[in-house]
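1. quick check, what structure comes out for this input:
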Amino acid sequence: MPGFLKKVDPLLIGIIAATIIAFIVPARGTFADVFSVATKLAIALLFFLYGARLSTKEALRGLTNWRLHLTIVVFTFVVYPLIGLGMRPSTAIISSELYQGILFLTLVPSTVQSSVALTGIARGNVPGAVVAASMSSLLGVLLTPLLVMLLMGAGDGIHVDTSVFIDISLQLLLPFVLGQLAHNFIPPVRDIAKSKATKIVDRGSIWMVVYSAFSQGIVAGVWGDVSVWEIVFLVVFSGVLVAAMLWVTKWVPERLGFSYEDRVAIQMCGTQKSLATGLPMASVIFGGATLGLLIIPLMIYHLVQLVMCSAYVSRLAAAPQ
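-> Predicted coordinates for the structure are as follows:
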């Protein structure tokens, strides 16, 4: 067993541990509020370190890589929704409410923090991932409600919470820009960013996000409305979907001539679905309706994608270049 544990990536162990702890001791009340703020600060620090580690030339190259961004947008807002529609026959074995949850998870934008962190671990195109994932979240503000209206018939009363623009700017883009300034004018900070500090922060922030997200679902009592069989179905479905999309998001970019770094960014940004964005979007779009069954597929997929993608990027990071 000790030899086996040495071969298991700490990132994967941390994700599983954070989930278990959330089920046993979920964050509640004041502690939940404090932990939520700490999580946001950790994410902001991560993006500051990414900005401090990268040269301005690299960052600008990530901003202007339109082929990369377009490819990720197509996977996120075209391929996934088509898969969601194709899952309609699953209502023969699961409730229609759970199917609606599966469809909803395919409509939400990509993650920002975890997709960028995983891209960095696998030595992918980090500046490209920062721009692409942030763009996905911003587009999701408009595209996710529109897709919900078209595909789920929930158009009445839909309105968009534009505060997501402010959140992304303050929590992600501003720290990245400040990191860029530090890279150019404060060499000691640049040296710290290129050390193991970034690796510690990116893994720690993922663990904090997992614990916080699952704590919210447990405190809200969303797991009481779903059977064990349905949970097993969702876990298997999520695993198959992540595996299939990891293959597709590798195969297509290879055929399109993308570099290794860009392929990693496409895989991590193109296979991730954001629980942090999806939960508030669901509450806004569906007007405060009971969200229990609707968000369970997204919660399960969120965990499965992190487990599988973290194991995948760990293998990429260990492989010789």
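
2. switch to C-alpha atoms for all contacts and neighbour counts from now on
-> Will do.

3. which positions within stretch 12-22 qualify as buried?
-> L12, G14, I15, I16, A18, T19, A22 (16 or more other CA atoms under 10 Å).

4. quick one: end-to-end length of stretch 269-280, please.
-> 20 Å (CA to CA, to the nearest Å).

5. the buried residues of stretch 12-22 in helices, which ones?
-> L12, G14, I15, I16, A18, T19, A22 (DSSP state H).

6. which two of the buried residues of stretch 12-22 have the greatest separation?
-> L12 and A22 (15.5 Å; CA to CA).

7. what ranges do the helices span in the stretch 51-200 of the chain?
-> 56-63, 66-74, 80-86, 96-105, 113-121, 126-151, 163-168, 174-185, 187-193, 197-219 (DSSP state H, counting those that start in this stretch).

8. just name the most buried of those helices.
-> Highest mean neighbour count among the helices of the stretch 51-200 of the chain (mean count of other CA atoms under 10 Å): helix 113-121, with a mean of 27.

9. tell me what it is packed against?
-> On a contact count with 3 or more CA pairs under 8 Å, 6 or more residues apart in numbering; DSSP states H and E, helix 113-121 meets helix 126-151, helix 197-219, helix 260-271, helix 292-318.

10. which element follows the shortest one toward the C-terminus?
-> Think helix 260-271. As assigned by DSSP states H and E, the chain's next helix or strand after helix 260-271 is helix 275-285.

11. for the comparison step, fold the sequence that follows:
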Amino acid sequence: MIFSSTNFKYLWHHPVTKIIKSFWFFYCLAIFIVIARFAPNFARDGGLIKGQYSIGYGAVAWIFLQSGLSMSTKKILANISNWRAHLTIATMSFLITSSIVYGFCVAIIKSNDNNIDKWVLMGIITTITCPTTVASNVIMTHDANGNDLLCVCEVVLGNLFGAFITPALVQMYTSNDLFSFGDPSSGGSISALYGRVMKQVGLSVFVPLFVGQCIQNVFPKQTSAYIGFLKKYNIKIGSYMLLLIMFSSFSTAFYQKSFTSVSHICIVFVCLFNLGVYLFFTLVSFCIARPFFLLKLFPEDPVKGKCSNLYYYSYKVFRPFYYNKKDTICIMYCAPAKTAALGVSLITSQYGNHKEHLGKLLVPLVLYQGEQVLTANFFVPILKRWVKDEIEQDKLREQEEADDEKTLSGTSDLEKLPTTDIDRQTVSSSESSTV
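-> Just a heads-up that it's a prediction; the model follows:
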């Protein structure tokens, strides 16, 4: 045989083949986008399989069920108390990103360029005010060996507060003459938006995460065996579910004729603008997570009594804002990311009186979701190599702590044994009297 099983194995494990296989996510995404283009009614919101429930709830719930099964309860509680990271990501996600992008949109609309549709700019503003995405950042942070526990906490907190902050930001940015056409106050009831978002976050995030934690603590051996099985056969359930979520988003956009409602120049502009925004804010997130001046201001650990009180307390307050590498990866993935789940709900709820413009409003949101996932995937191997040394140090530290515990345990056992001749005689006499 010219093509034997040996040749097949050689080709399958060849370095070039491994590189090609590593991009499987992009191949699958391209296939799903083609299917969404020609059969948009299948997975769209309200479509054949009711994508808003089967995928919007089911796929996201499965992702967080996996997180609940694999994450330590103690570590989750520890990351919930990390208020500095929550403050950093919230400030970056809601205030810094939205204010800068709003400035760009004002400049574009004042240029009076007819090639850029004003409703598309309104969609950009709506997109950039949204909180961090529900699924993709958790998966990417996990794949890059970042702090995925902190990422889960950010998803929960960001989307809960985002249901209130995002509509307020949109209202604030549109309360002027430039964007008066996009004032959402004349749309549908905002209470419907809150209800839908709370329902989605509760059923697709809280409940599966809680169930996963319960199963993990009640059936630890079975859970460990299940997680081990997934790792052994490299089954990436989170990535599969993410593909379905994006499939549903593109299906909804194609069904709404989002990409045909604006000019090709406008589509190209949105693609390049979204890519530039994501890359820029990823860089800004890295700079905010690891500000170099903190190392200059606080070069040494303070020892009370050997340094001034000002240095000691300033170190305790400000130095923790220089995050370790695992937390930095989480911040880099969470801060620039924007959720389509809240974005679609916001647009459909608040722009109910502008149905003819829904497609244009959805263009930036759907394209941003796709571009952030594709770009984040490229960062995964780079960040994985960057954080490798820190992970090795953590493993060594954990091993040393385990060895210290064993040593202390052995010492306590030895203390119970007789160490002197008098002690041995006392033990011997007590044993003989007992006999």
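
12. overlay them and tell me the TM-score.
-> The TM-score (TM-score structural alignment, normalised by the length of structure 1) is 0.92; 320 aligned residues with a CA RMSD of 2.2 Å.

13. hmm, back to that, could you export the buried residues of stretch 12-22 of structure 1 as a markdown table, including distance to K199 of structure 1?
-> Output for the buried residues of stretch 12-22 of structure 1, formatted as a markdown table (distance: CA to CA, whole Å):
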| residue | distance to K199 of structure 1 |
| --- | --- |
| L12 | 14 |
| G14 | 14 |
| I15 | 15 |
| I16 | 18 |
| A18 | 18 |
| T19 | 21 |
| A22 | 23 |
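
14. quick one: the residue nearest the centre of structure 1 from V189 of structure 1, how far?
-> In structure 1, the C-alpha nearest the mean C-alpha coordinate belongs to T111, at 2.8 Å (CA atoms, centre = their mean). As for T111 of structure 1, its distance to V189 of structure 1 is 27 Å (criterion: CA to CA).

15. same thing with Q180 of structure 1?
-> Taking CA to CA, one finds Q180 of structure 1 at 10 Å from V189 of structure 1.

16. intersection of neighbour lists for those two?
-> A52 (CA atoms under 8 Å, 6 or more residues apart in numbering).

17. picking up where we left off before, export the helices and strands packed on helix 113-121 of structure 1 to JSON lines and tack on distance to V236 of structure 1?
-> Below are these laid out as JSON lines (distance: least, CA to CA, whole Å):
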{"stretch": "helix 126-151", "distance to V236 of structure 1": "24"}
{"stretch": "helix 197-219", "distance to V236 of structure 1": "19"}
{"stretch": "helix 260-271", "distance to V236 of structure 1": "16"}
{"stretch": "helix 292-318", "distance to V236 of structure 1": "9"}
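
18. what sits closest to L181 of structure 1 if chain neighbours are left out?
-> Spatial nearest neighbour of L181 of structure 1, excluding adjacent residues (CA to CA, 6 or more residues apart in numbering): A52 at 7.3 Å.

19. need the counterpart of that neighbour in structure 2.
-> Under the alignment (TM-score structural alignment), A52 of structure 1 pairs with L69 of structure 2.

20. I'd say that match and G212 touch.
-> Yes. At 4.5 Å, L69 of structure 2 counts as touching G212 under the criterion of CA atoms under 8 Å.

21. how about the residue nearest to the centre of structure 1, what's its partner in structure 2?
-> Match for T111 of structure 1 (TM-score structural alignment): T133.

22. map W83 of structure 2 onto structure 1.
-> Looks like W83 of structure 2 aligns to W66 there (TM-score structural alignment).

23. for K57 of structure 1, see how far away its match is.
-> For W66 of structure 1, the distance to K57 of structure 1 - CA to CA - is 16 Å.

24. ditto for F75 of structure 1
-> The value you get for F75 of structure 1 to K57 of structure 1, if CA to CA is used, is 27 Å.

25. same check, this time on I168 of structure 1
-> 22 Å.

26. again with G153 of structure 1
-> 45 Å.

27. do the same with P320 of structure 1
-> 25 Å.

28. same check, this time on G128 of structure 1
-> G128 of structure 1 is 12 Å from K57 of structure 1, by CA to CA.

29. ok, now R315 of structure 1?
-> 28 Å.

30. for I24 of structure 1, same thing?
-> Distance from I24 of structure 1 to K57 of structure 1, by CA to CA: 46 Å.

31. and what of L181 of structure 1?
-> 13 Å.
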